[in-house]
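Student: show me how the following folds:
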Amino acid sequence: MHIPHEIRLNKERNTLILKYEHGEHHLPAEYLRVYSPSAEVRGHGVGQEVLQTGKRFVTITDLEMTGNYALKISFSDGHDSGLYDWNYLHNLGANHAALWQNYLDQLAAAGSNREFDESAPKNQSGGGCGGGSCGCKH
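Tutor: Coordinates of the predicted model:
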């Protein structure tokens, strides 16, 4: 397991910095948001992933430790579900370039972009798949 020995946000709150014994990862808030491990983003099975758009200017509003195994990250767009465990965060850092390019390719294929989309419906529930908005049972 790859556990960071230091976790901090930059002053703009748009980059999470994870320091490890053998280096560090700088993970942009937008990147963390579009690769959220939540059911809202990943879906409840293969093929149910939801492409996240308009997240370019999202920031991190809160970080919470969850036990000794994960971070709960809250974002300025209200999203706050999904736990980023240490291995998932390390994987996001180690594979940042390839994963980011994959995301950009998906956006292009969908004819979408990273900019804020005024026409997008606002998430009134504060994030997550709470309230049954994703169709799952809670």
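
Student: please count neighbours and contacts with C-alpha atoms only from this point.
Tutor: Will do.

Student: could you measure from the residue most central in space within the chain over to residue 5?
Tutor: Taking CA atoms, centre = their mean, the centroid of the chain lies closest to residue 33, which sits 2.5 Å from it. Per CA to CA, to the nearest Å, residue 33 is found 22 Å from residue 5.

Student: another sequence for comparison is provided below:
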Amino acid sequence: MAGLDKNTPLPTEIKLHQASHILEVAFNDGSIFQLPYEFLRVYSPSAEVRGHGHGQETLQVGKQGVTITGIEPVGSYAVQPTFSDGHDSGIYSWDYLYEIGKNQQMLWERYLQRLADAGASRTPL
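Tutor: Presented below is the predicted three-dimensional model:
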């Protein structure tokens, strides 16, 4: 795992909002991102989700309503959430959280399009 980019803003606060299923991350550049648990789950940086190379991603389906049941720090560079579906292998570095926070709208639209193209659903079976 590469170290942090020296230009990456660092989080000043991380809050789990269990009622609204939002992970709120505030960074030291003033950015605040509200990341839905489902969004974090479908964009997990784990090999299980992302594969081992471009084009090997596994489309995550049925993740609507997923929750975060726990979250642990990983050194001083990341957090590792445990999701209610048992997924716990994604390590979310500060630069990854910042990147997906900045691009949240575009990434979410891309995910919804991939679901539609696959004839799949966000709704759990």
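
Student: how alike are these chains, TM-score-wise?
Tutor: Once superposed, the chains reach a TM-score of 0.90 (TM-score structural alignment, normalised by the length of structure 2), with 117 aligned residues with a CA RMSD of 1.0 Å.

Student: can you count the residues close to the counterpart of residue 98 of structure 1 in structure 2?
Tutor: Structural correspondence for residue 98 of structure 1 with respect to structure 2 (TM-score structural alignment): residue 106. Using other CA atoms under 10 Å, residue 106 of structure 2 has 10 neighbouring residues.

Student: just the helices in structure 1 please.
Tutor: For structure 1, applying DSSP state H gives helices covering 29-34, 39-42, 86-94, 96-110.

Student: list the contacts of the counterpart of residue 58 of structure 1 in structure 2.
Tutor: Matched across to structure 2, residue 58 of structure 1 falls on residue 66, judged by TM-score structural alignment. Under the criterion of CA atoms under 8 Å, 6 or more residues apart in numbering, the neighbours of residue 66 of structure 2 are 37, 38, 41, 83, 84, 85.

Student: kindly report the same for residue 82 of structure 2.
Tutor: 68, 69, 70, 71, 88, 89.

Student: I'd like those laid out as a markdown table, including distance to residue 97 of structure 2 and neighbour count.
Tutor: Output for those, formatted as a markdown table (distance: CA to CA, whole Å; neighbours: other CA atoms under 10 Å):
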| residue | distance to residue 97 of structure 2 | neighbour count |
| --- | --- | --- |
| 68 | 15 | 24 |
| 69 | 18 | 14 |
| 70 | 17 | 12 |
| 71 | 14 | 13 |
| 88 | 16 | 18 |
| 89 | 15 | 16 |
